[in-house]
Structure formats: C-alpha cells, structure tokens
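In: A predicted structure for the sequence below; I have some questions about it.
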Amino acid sequence: MTPAPGLLISAPSSGTGKTTVMLGLLRALAEDGLAVQPYKSGPDYIDPAFHMAAARRPSFNIDSWAMPEALIGGISRQSAGADIIVAEGSMGLFDGVATRGESGFGSSAETALKMGWPVVLVIDVGGQAQSAAATALGFRQYNPDLPFAGVILNRCASPRHERLARLGMEHAGVKVLGVLPRRGDLALPERHLGLIQAVEHPDLEAAISGYAKFLRDHVDLAALKSAAKAGAAADGPLPPPPAQRIALARDAAFSFTYPHLLTGWRDAGAEILPFSPLADQAPDPSADLVWLPGGYPELHAGRLAAAATYLEGLRNHARTRPVHGECGGYMALGQALIDKDGTRHRMAGLLGLVTSYEKRKFHLGYRQATLLAPMPGFDAGARLRGHEFHYSTILEEPDAPLAQVADADGNPVPETGSVRDHTTGTFFHMIAEAST
C-alpha cells in the first residue's frame, strides 16, 4: 500500500482551538471530493467520534507510548484508499511522558516523526502579535528533524492584529497557512472529562458545517494540501477478538471503545452484538462475552439501576460466561455508584466495587498492567498498556485484584481492577498488549 500524504494538526498547548480547526478542515476537504482519513495522536477516545462525523470515515488513535510498532503499522493500514490523511495532536506538540514505553514517549511530535507527517501548528494569538512568531520559531527549531508545514493563527482580533502577527511570522521565516478571526461561537460543549460525546451534541452536523465554512473562508486549503507528505509504508496485525460473539454495551452511558480494537475484532471474524442498557436491553443471550466499555454511567445511574431487563440479562450471562467492564463499565458492574449529589444507586452487583462522585478526585494517565488473573482475551501474566481518565473515588474494592498496575513511570497505582467468578473489570481503558 502506498501511504496517502498526511498532516498533523497540533498546538503549543491545549485550549488553542485545534479540535475545531481539525473538524472544519476534515469536512472542507471532504466537501472538495477527497477521501480524508482522520487520526488522533495519543489516547483520547472522545475526539475520534467527532472526526468520523466530520470526515465520514472512521478515525483511529496512534499512540507511540502504548502501542508496539506492529500495531501502529496495522492502524496506518486503515488509511488505504484515502486521498489525504489529517491527524490531530493531543496537549502540546512535544508533551509526553517521562519514561519511554514500548515505542516511545507518546508525544504528538513523535507521532508526526514516526508517520512522516508535517506539523501544522495552531497558535492562539490573543494578547500578542509579533511575539507569536517567537513561539512558532521555538516549536519549529526544538526538534530540527520534525517536518514543519507552517502555522494557523487563531483568535485574531482585527485586520491590524493580523498584519502585525503576519509581520512577525515573516521575520521568523514561518509560513502562515491561515488566520482565523476571533469568534465566540466556535467552541464545542464540554463537561468534566473534556468535550461532550459526539452523540450528545445538540446539532453536530450544523456545527461541523459551520467550522468547514469558517476554515474555507480563512485558511489556504491548497497550501495545506500541498504541504502534506507521505511517510513510509507500514503493516501489522490489529488486536484479535477476546471472543467470537461479543455483546457490546453501546449508548450515551457506554461509548468509549478504541476504534482499532473493534476493527481488529471484526476483521478477525468476531460478531459485535450492540445493546443499550439505557434502553433496558439485555445482552444477546447467545453471546460468548459481554463487554461494558467506558462512558458516563454517573450521569445515568438512576436509569441504569432501574433497568431490570438489562440487569437480569447481565447477571444471567455472568453465571456461566465472562463479563468485562472498563472504567464506567467497571463501575456499572460494581455494588453501588454514588453520584455527585450523594445519592447511592445500586449497580449490577457482579463485583463488590463501590464508587463515588460526591468528592471528585482526578485520575489521569497511562497505565501498564500485569494480569494476576485471566481476563477476556488474555491469560494471567499478560502485560497490557492502557489509559485511565476519570473523577470517581473508590470507597470499596473488596474483590481479588485483577492486575498489578503502574503509571507510565512504573509507580504503582491503587486502581488494580477486580475479578470475581466470571466477571472482571479495570479502571483503565486497554489500548494494546505490550510487545514481548
């Protein structure tokens, strides 16, 4: 496969507007008749759903800390048939972890280098003018090997402001690919874990169409397309399925599953059987495995507690066959979930876990785990890589630990997951098995 040319949209920091730039660019290029393949650098599992809505093509994560090289090759193969690749970075361009993982440190710059994609840096020029050029110059020179396409200047206040900012970029020898005027209506809605889910946006199609028009009016799309470069061809396997028939919870309470996992499962012939706990649907009784992914069960705890058909079907399955939950799914498998108002909701009770949002505590970061017991798809002793991102606090976790878990630097973390009979759960979202 000859790789399509690509770009990576990044920024000096979070909050500069790169996601709205990304969505507008994806849709504008698609409107021009191009097959656009989106990617997300890093472990973010919300943005890919927005990417797919904008590009009308599934988006995949590429994570140089958590993923072995072969898996990154398999994910890059998903761009087959695309005319252009557009990837979105996470955090700041060079932000990663301190300790090298199986492949690297996990920064967006590392992804761009690995894939051969020039960087487009989105710079918020609010409160500065020529000084923004010093930021751009520093980012371009921090790693001279990093391909650098140019900058998009965001939140420009006036024509005079634009002239001054452009003057600084010209002096620094940095190419300006676009200048976006300041607009207060371009921000995507957020909640405590960042953006709301794509399925919850009140009018996502209209928002993306608006972003595309805005980008088309203020960005040199021809120059962006010309700046895209193809990297080396790569290939490799996607993760195999943990079972042949997988009942997957899928609704506003359970929505966070990494796209490369589902694609790998389907490609290997597994059948995905979606069901909605919020609609009080039971998992398919013929399923070999029930999988509850992450999401926002704390926002729907009352409905989940009252969903008798779902709970009965889940408990019946767990008597003889495996059930696994990640993060929100793990909490839903527990004994109880206490919401932010202090109300206690009874959950499935397949594990003894009790969690609370009454006193929020932020848990964020990469996780590396060695299984102490089997879980679906893996034997005891398997080493996994994943990511944890939630605000819940554990009040009780009485079951046997599922794994020894540490952060990216090897420091132990207390959220070890649980195992009881046929039920397992973790607070981290699995990304890949570590390379051997």
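Out: Noted; the coordinates are in hand.
In: can we go C-alpha only for contacts and neighbour counts from here?
Out: Noted.
In: touching stretch 333-351 from outside, list them.
Out: With C-alpha atoms under 8 Å, 6 or more residues apart in numbering as the test, stretch 333-351 has contacts from 298-299, 301-302, 304-305, 311, 314-315, 318, 325, 331-332, 352-359, 399, 418-420, 423, 425.
In: out of these, which are buried?
Out: Buried members of those, scored by 16 or more other C-alpha atoms under 10 Å, are 298, 301-302, 304-305, 311, 314-315, 318, 325, 331-332, 352-358, 418-419, 423, 425.
In: got another one to weigh against that:
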Amino acid sequence: MIKGLLISAPASGTGKTTVTLGLLAALRAQGITVQPFKSGPDYIDPAFHTAAAGRASFNLDSWAMPKGALGHMLTHAAGADLILAEGSMGLFDGVALPGETGSGASADIATLMGWPVVLVVDVSGQAQSAAAVALGFAKLRSEMPFAGVILNRVASPRHEALVRAGMETVGIRVFGALPRNPDITLPERHLGLVQAEENPELEAILQRAATFIAAHVDIAALIEAANTASFAADPSPQSPPPGTRIALARDAAFSFVYPHLIESWRQAGATILPFSPLGNEGPDDSADCCWLPGGYPELHAGKIAGATIFLQKIRRFAETKPVHGECGGYMAMGAGLIDKDGVRHEMAGLLGLVTSYAKRKMHLGYRRARLANAIPGHAVGTGLRGHEFHYSTILEQPDTPLAEVFDASGAIVPETGSLRRQAQGGIATGTYFHLIGRAT
C-alpha cells in the first residue's frame, strides 16, 4: 500500500497551498512519484497540484462522497511512491450536519484514510504560544493521526529557536521552518487563485518553491512519517457519464469541473471531445451531449458574446441534443450576462436566464439536489451532491425549475436550476452548483 500525508493548517491564508506545491515539486525533483489530492470542493488547486507533481490531482470530499467513491479515488495513486493531500480552510472546518461520510473537514479525510496530518502554522506575531495552537490541533480528535508541524513566516533565527523550544516542550515534532518569501506568492482573484493555465510564471514559481522547501524542510523525515491508507481502493466507476461522446467546453472561461468526474466518465467508456468557446469553437457534431463547466465567463463576457461560430453551433446542437451547464456554463446558456460595470452581454439564449455581477453577492456552500427533471446521465428523482461558489445574482429565470435544492443544513436554496425543451427534441438544463456525485 502507498503511504500518505495530509497537509493542513489552523485556518485559510497560512500558506498550506504554497507548502504543498513546494513539497510536490521538490519530491518530483528528487525522483519521487507523488500522487496529489485535494480535500474539499476546490476546482482550482488540483490544477496547480498537477503542474507541480506531473500527475493529475483529484478531490476527496467527506460530505459529498461515500466511502466507495473515496476508495475509488485511491485507484489514481497506482504507481506512486507517496500520496500528498492538501486540506482546505482550517483542519476541522466543515458543515454542521454530516453528509455521506463526514462534515467535509480535512480532519475527516485524514482520519478515514489514516494519513498523518502535517500542520502548517503561521507563527508571525507569536513564539512559544504557537505550541498551544499546535497542541490543540493535535489533541482535539484523538482518533486523527498527527505527525507534526511546519512553521511558516518565521521572522529570524532567534524567532525560530523560540518557537521550536515551545513545540519541544509539548512534544510536537517540527519538520521545518520557512522564512517569509514573497518570490513564491501566487496571484489571486475573487474565486481564489488565478488559474494555473493563466499564469505564465507558474513553472518558475514552482521551481523556486521546490528549492525553498528543500532548503528549509526535512523531506526525508516527512516521508518517514507517512502512513498507508486505512481502507482499500475501489475500482468501480462512481459517476455515470452524461453520454457516450461528450462535447466538453474547456478554456479560461470554462474550466471548473471536478477531475474525478471526467476520469469516471472515461472509465465508463465515454469519449471526451473538448472545445473552446473563447476560441470561437462549438461542440463537435458527433457528440451526443454537451457539458459547459463553470469558470469565469464574467471576465470574458464580451468575447463570448462575439464568438459567433460558438453561439451558432451550440444553438444548432441544442435543437436536437442535450446541453447542460454548471454555474458559469449555466450563465453562458442564458439570455444575457451583465458584467460588473453594468454592461449587458448577449449569451447563447438556450435558457431565459439573465444574471448580473453589477451587485456582487457571494453564494457559497454545499448543495444537495433532488431532480424534478432529468439531466444528462441522471434520471428524474436522482439525488445529487455538489458545491456552489459564485458572486452573480439572478435577475430573470423564466424557465422550468430543474430540481429541489438544499444547503448542507437542509434549508431550501432558491437557485433551483433551469430546464427548457426545444421543439425538435433537444433539452437545455443548468444549475448553479457544480456536481460532485450522486447522493446515497
């Protein structure tokens, strides 16, 4: 069995993504094959993991995934020497009501898998007191394996010595101490990091991060602290494909789709046919369905509105075949998108949906849906689990509601999704949530 570790932190913004990327790149430079994973519903970080490790990264989610699906994710580690999973938010942060196997917290994944936690602790503004933070995280859940800490944003050798002394007093192992380093900062925007494919400096940043981590972290000790997963891999595909030949929009405006979905579709025998709306491309005529992922259509609304070939081809495709959109893809299927400056851009018009960024409002959280109408790959009545994260608001939604949608607490969510049937048999559907998988 392949051994693994989970890199987490007390809170967001402590540097765990930078540490994870640096470790992945440093291990790869040493000839160690590492399989990356991301805990939680994040569709941006896995692309950075993939760039650093040279292997596709996949999400692990205790709220949305049953044990079988989590076990299936382990099949992607075949051939690796080590598993390195990155947590999300703080180690114990999740929702109040458990889902399929937990609350969505990174601690759930560490406990289920048996992977020891390495806590990235931002020690700026404190010294020995950091030991109390680390000790609390190590002891809060006795069943969770805990390996030790990596100190981040260390001000000086004296500062490091004081923090190390505090950790030694309470028996917390220190794997490394990282001074401040602005040379490996990744740019951000409103939904998180700027996408990996949009950062021309990414390779150079990863090289600097690898050198930095190798110089300040005891990588050999980290590898020694890793542990094997506590349950077996499950080879069964978990998500039915929406068709046998799937036209998938894929570019800087449409890229937010969970990697495990695409891989599961392939494993079930489906063929993926990517196309770029920003490149003025439309879905392949040989496809039997079209899937428009989320992304950043608001940053490219003018270009999408001017992509006449894309608009013509997807409208023709939708006359006789199913088209489904998630979040940004859903908005692009609508009648119009109003950008942050109040300018309206005409979209594909497959749905009557009109959305706006002129007055930003954050919508964030897990979603559970019961389909009132079918979508490609999922019949009426199917339960789905997903996640929603966007800043747009709905101004008009005249079409048939697609599903009953609830948040993680069971409260009704007004964004039901949409359905519109075409005269020649085609069907257009869309949701604001990104599908993670079926509910059990």
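Out: Looks like it arrived, so ask away. Here the structure is a predicted model, which means the values were calculated and not measured.
In: residues in contact with residue 252 of the second structure?
Out: 195, 197-198, 278, 295-296 are the contacts of residue 252 of the second structure under C-alpha under 8 Å, 6+ apart.
In: which one (most neighbours) among those?
Out: Within those, residue 295 tops the neighbour count with 24 neighbours, counted by other C-alpha atoms under 10 Å.
In: surely residue 16 of the first structure is within a strand?
Out: No: using DSSP: H, G, I helix; E, B strand; the rest coil, the secondary structure at residue 16 of the first structure is coil, not a strand.
In: just give me the match in the second structure for it.
Out: Aligned against the second structure by TM-score structural alignment, residue 16 of the first structure finds its counterpart in residue 14.
In: leaving out the residues flanking it, which one is nearest to its match?
Out: residue 122 (5.4 Å; C-alpha to C-alpha, 6 or more residues apart in numbering).
In: over to residue 92 of the first structure?
Out: Residue 92 of the first structure sits nearest to residue 13 (C-alpha to C-alpha, 6+ apart), 3.9 Å away.
In: ok, residue 258 of the first structure next?
Out: In space, residue 258 of the first structure is closest to residue 45, 6.3 Å off (C-alpha to C-alpha, 6+ apart).
In: residue contacts, the nearest residue to residue 397 of the second structure once chain neighbours are set aside?
Out: Counting by C-alpha to C-alpha, 6+ apart, residue 353 is the residue found nearest to residue 397 of the second structure once chain neighbours are left out, at 4.6 Å. Contacts here follow C-alpha under 8 Å, 6+ apart; on that basis residue 353 of the second structure touches 331, 333-336, 394-399.
In: with distance to residue 150 of the second structure added, can I get those in a markdown table?
Out: Shown next, in a markdown table, are the contacts of residue 353 of the second structure (distance: C-alpha to C-alpha, whole Å):
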| residue | distance to residue 150 of the second structure |
| --- | --- |
| 331 | 42 |
| 333 | 45 |
| 334 | 47 |
| 335 | 50 |
| 336 | 48 |
| 394 | 44 |
| 395 | 47 |
| 396 | 49 |
| 397 | 49 |
| 398 | 52 |
| 399 | 52 |
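In: now the residues you listed: which count as buried?
Out: Neighbour-count burial (16+ other C-alpha under 10 Å) applied to the contacts of residue 353 of the second structure gives 331, 333-336, 397.
In: now tabulate those in CSV and tack on secondary structure and distance to residue 408 of the second structure.
Out: Shown next, in CSV, are these (DSSP: H, G, I helix; E, B strand; the rest coil; distance: C-alpha to C-alpha, whole Å):
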residue, secondary structure, distance to residue 408 of the second structure
331, helix, 23
333, coil, 27
334, coil, 27
335, coil, 30
336, strand, 30
397, coil, 24
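In: among those, which two are most distant?
Out: Greatest spacing in those, by C-alpha to C-alpha: 333 and 397 (11.9 Å).
In: if you tally nearby residues, what's the number for the spatially closest residue to residue 373 of the second structure that is not a sequence neighbour?
Out: Nearest residue to residue 373 of the second structure in three dimensions, chain neighbours excluded: residue 380, at 4.9 Å (C-alpha to C-alpha, 6+ apart). With neighbours defined by other C-alpha under 10 Å, the count for residue 380 of the second structure comes to 13.
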